[in-house]
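Visitor: Below are the sequence and a predicted model for it; my questions follow.
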Amino acid sequence: MPPSLTLFHSLLLFSTAFIAGGLNAVAGGGSFITFPTLIFTGVPPIAANATNNTAIWVAALASAGAYRQDLGIERRDFLLLCGVSLVGGMIGSIALLYTSPDVFKKLIPYLLLLATVVFTFGEPFKKWLQRRNQNTSPESVPLFNLALAQLAIAIYGGFFGAGIGILMLAALTFLGISGIIADRWNRHQILLVAQILGMLQSLALTWLALSGTINIEYIAILGVLQGIINAFDIPTRQAFLPETVSKENLGNAFALYSSLVSVTSMVGPAIAGLLIVALGSGLCFLIDSISYIAVIIALLAIRLTSRKAIISKRKPLEELKTSFKYAFGFLPIRSVLIGSALVCCVWGFYLALGPIFAKEILQGGPNTFGFLMTASSLGTLAGGIYLTKHSNVLESGKVLALGICFMGISLIVFALSRVFWLSLLSLFAAGFGFILQIIAGRTLLQLLVSDENRGCNKR
């Protein structure tokens, strides 16, 4: 406590703590008055946050004792969640200890904004989740999902704490704590878990960047973790699409998706560059972390008819061997996979050699390379828009062949070109052909592959 603490400040702190304890026991939100009061009385921000979290912990114990008769969960699961909460709280607390006071001061407005949003919309969101659970058939929920959500909430609680009760109520309401039984994996749940893990990885980058402790080793480790997440996330997205879109609309769905990717590849770097200059890389990572919330909410809002998981008793290596045998033993699928691999390799070489062409061949600089990338992105966007208007899944094979030929010829022209405008046109055409091949190939795979060989829904 500050040495200049007056009697008025002491009475103010005592009365605020008493009122906040009652609020937290009944509805939550006590941190919104205790934390500002501590700051007002002259307590440093990190010390105020630690004091506030300690007070919340004591109040939570009292509330737990009062409501212990209403606890509807098995002892084993309860102890597991307690252990996960303890680990998450320790991680958040350690992160707070290694965060400099200046960095924490910069984070306070964003943390309070997040807590305010959670507190303001927490109750409507919880009611929406309750209605959602009532309108869908009850299903068992993997305990791992609940533990993962609790870990993320506990890390946030250990670092800041405001609004943690509302977050826990929303998570428990959605995941159905009373229905926890054996694990039941499906694509929807895998995507949800992947997005939560991606958000945690981005939050780790945020903390490293803002605390000034970031280095190449941490970046490499987090990069590997992101690669593992993508290894589950990307193929699951492909397998999940047929559950949300009818077969006759698959072509349009892939075209719209690719168009959005093309737009973001053009607009995203420009916005990111402005934000990095204005806010710094740390806050940009924080914005990236927050953006995951929209995807998570969208996944929670998706309602699908329940499907039984395809049960397989084979070992993972046997599954992998069977999948390769199926894919390369069926000529249409083999042709699509080999063609896609070759196209992606060629496209990857072009991206890697693009800066050299811009500097050595076209005698330009970073701006020249930027224009070349924009031209190819515009081509992919045009191809995606074209396919949304003229998509016909029955002609996907012709579109696939046309895209490969179109892209190949365009890249040959680009390789021979020494004129800037011709290089731009050839890359626009190459992007157009590339996206035709990608969308047609994905559409064909979704139509040709049976559900039992699509993966991501076996156990």
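Guide: Arrived safely.

Visitor: from here on, contacts and neighbour counts on C-alpha atoms
Guide: OK.

Visitor: Just the element for the residue positioned nearest the centre of the chain, please.
Guide: Centroid-nearest residue in the chain, with C-alpha atoms, centre = their mean: Q195, separated by 3.3 Å. In the assignment (DSSP states H and E), Q195 maps to helix 187-211.

Visitor: from the middle of its chain, how far away would that helix be?
Guide: From the chain centre to the centre of helix 187-211 is a distance of 6 Å (C-alpha atoms, centre = their mean, to the nearest Å).

Visitor: Other residues contacting it?
Guide: Helix 187-211 is contacted by residues 95, 98-100, 103, 145, 148-149, 152, 214, 219, 222, 225-226, 229-230, 232-233, 236-237, 239-240, 281-286, 288-290, 292, 295-296, 299-300, 456-457 when judged by C-alpha atoms under 8 Å, 6 or more residues apart in numbering.

Visitor: Go again with 6 Å.
Guide: 99, 214, 229, 233, 240, 282, 285-286, 289, 292 (C-alpha atoms under 6 Å, 6 or more residues apart in numbering).

Visitor: just stretch 413-429 next, same as before
Guide: Residues contacting stretch 413-429 (C-alpha under 6 Å, 6+ apart): 372, 375-376, 379, 410.

Visitor: If we only consider these, which is nearest to A440?
Guide: G379 (15.8 Å; C-alpha to C-alpha).

Visitor: same for the lengthiest helix in the chain, what does it pack against?
Guide: Secondary structure of the chain per DSSP state H: the longest helix is helix 101-135. With contacts defined as 3 or more C-alpha pairs under 6 Å, 6 or more residues apart in numbering; DSSP states H and E, the packing partners of helix 101-135 are helix 164-175.

Visitor: returning to what we had before: show me the contacts of helix 187-211 that map onto helices.
Guide: Of the positions in these, 229, 233, 240, 282, 285-286, 289, 292 sit in helices, assigned by DSSP H.

Visitor: Check it against this one:
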Amino acid sequence: MYLRCHAHQVKDKYRVKKWKVYQITNSPLALGLVGFFQSLPMFLFSLFGGVAADRVDKRTLIISTQTTAMLLAFILSTLTLTRMVRIEHIFFLAFCLGTVHAFDMPARQAFVIEMVGKEDLMNAIALNSTIFNSARILGPAAAGALIAVVGAGMCFFLNGVSFLAVIAGLLLMRVPKSPREARQEPVLANLVEGLRYIWGNPIVLTLESLVAVSSIFGMPYARLMPVFAKDVLYVGAHGYGFLLSATGTGALIGALSLASLGNFQHKGWLVTAGNLLYPTMLLVFSFSRLFPLSLIFLVGVGFSMITQNATTNTLLQTTVPDKLRGRVMSVHALFFGGMAPLGDLLAGTVANFSNAPAAVGFGASIALSYSIFVLLRLPQVRRLA
């Protein structure tokens, strides 16, 4: 219940918020800024979120973060429905939500292995991705229709209501409490211990660096999707929803494929394939001006993205000691979300002074170059099991 409901609610707030920002400002730079403000707290606070995940009960921490996120959704809904919302409000609430995510993401990712164990971890992550991306297939098209029919304010309200089911699902869970060895050390000592482990482990460091490059130069394409829908492909709100659904479809196919592999023993090759295919699909998407062709390329983007992310997540969690898992996953969250402000600002600026396709193509080219470098110079990555 938790996974299903969380998958439904976590995506809608992004797509509606981005559309509302572009509706208010008509500026690609503003889209980059809202992404910057939402991602900045990941850079500032996610490492402390990892320490918290290793010091307190993860389920309790997740309940607290989800409750706070629900309140933020209701605030944005109220401002929008009363027509008092301004771009500064969205920036501020985006920063608050990003702070919530800085503590939620490390705890949530480290919580999965406590529920299922190491042997079933990849299947669990793939199942989570399957449920998550099922919502991405139906959700964007529905969100596009809802924006057109009832407006963004009601979408934000429904998003807030959906958190109630998430919180209820968490309260009904019964999982064994894991030992929290980090509790006995000072916070900064806990933090340094986690960073020292990552720096001293070449495999973990390489995996984390791939996440960082993908986040900075690949992920910002999603922030610019309203520009592609409105000004590049000329398909409006409904087409915007279908563009996002295409990514969700590809991710769902990728998740189901990973789940069918079970405890696959050549995960390094999966990570390598995802790292190469993801920026390649983004690059060809940036050149497309045909709506059907763009949908096909975005299916490829979603497929390769989930292959890269789910396999990297699995390798990280199964490699690290239990007592350090929250902190290692907080660095993963830092690189996955905290590096995004740099990419969002870069992509938004390039799009503002040039165009959105140029911004996406530029970032994809850099990400692809780094993936090729890792393939040629760090063969130990593709040998991972």
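Guide: It's in. None of these values were measured; they are calculated from a predicted model.

Visitor: what does the residue nearest to the centre of structure 1 align to in structure 2?
Guide: Here Q195 of structure 1 is matched to Q66 in structure 2, going by TM-score structural alignment.

Visitor: Compute the distance between its match and T318 of structure 2, please.
Guide: Q66 of structure 2 is 26 Å from T318 of structure 2, where distance means C-alpha to C-alpha, to the nearest Å.

Visitor: for G236 of structure 2, same thing?
Guide: Distance of G236 of structure 2 to T318 of structure 2, computed by C-alpha to C-alpha: 43 Å.

Visitor: Same check on G153 of structure 2?
Guide: On the measure of C-alpha to C-alpha, G153 of structure 2 and T318 of structure 2 end up 42 Å apart.

Visitor: which one of those two has more residues nearby?
Guide: Per other C-alpha atoms under 10 Å, whichever of G153 of structure 2 and T318 has more neighbours is G153, with 24 against 16.

Visitor: where's Q437 of structure 1, which helix or strand?
Guide: According to DSSP H and E, Q437 of structure 1 maps onto helix 420-448.

Visitor: that older thread, which two from the contacts of stretch 413-429 of structure 1 end up farthest apart in space?
Guide: L372 and S410 (13.3 Å).

Visitor: which of those two has more neighbours?
Guide: The neighbour comparison of L372 of structure 1 against S410 (other C-alpha under 10 Å) goes to L372, with 25 against 20.

Visitor: which SS class is that one?
Guide: Taken by DSSP: H, G, I helix; E, B strand; the rest coil, the conformation at L372 of structure 1 corresponds to helix.

Visitor: burial count for the residue nearest to it when sequence neighbours are not counted?
Guide: Closest residue in space to L372 of structure 1, ignoring its immediate chain neighbours: L424 at 5.9 Å, by C-alpha to C-alpha, 6 or more residues apart in numbering. L424 of structure 1 is flanked by 20 other residues according to other C-alpha under 10 Å.

Visitor: Please apply the same query to the one 3 residues further on.
Guide: For L427 of structure 1, the tally of surrounding residues (other C-alpha under 10 Å) stands at 26.

Visitor: cool, A301 of structure 1 as well?
Guide: Residues near A301 of structure 1, counting by other C-alpha under 10 Å: 12.

Visitor: thinking again about what came up before, measure how the longest helix of structure 1 sits relative to helix 187-211, angle-wise.
Guide: 170 degrees (axes from the mean of the first three to the mean of the last three C-alpha atoms, to 10 degrees).

Visitor: what span of structure 2 lines up against helix 101-135 of structure 1?
Guide: Counting by TM-score structural alignment, helix 101-135 of structure 1 sits on no residues of structure 2.

Visitor: Name the residues of the next helix or strand after that helix that are buried.
Guide: Next helix or strand after helix 101-135 of structure 1 toward the C-terminus (DSSP H and E): helix 143-159. Neighbour counts over helix 143-159 of structure 1 (16 or more other C-alpha atoms under 10 Å) mark 143, 145-159 as buried.

Visitor: What helix or strand is the residue lying closest to P357 of structure 2 once chain neighbours are set aside located in?
Guide: Distances taken as C-alpha to C-alpha, 6+ apart place S286 nearest to P357 of structure 2, at 4.6 Å, with adjacent residues excluded. Per DSSP H and E: S286 of structure 2 is located in helix 267-287.
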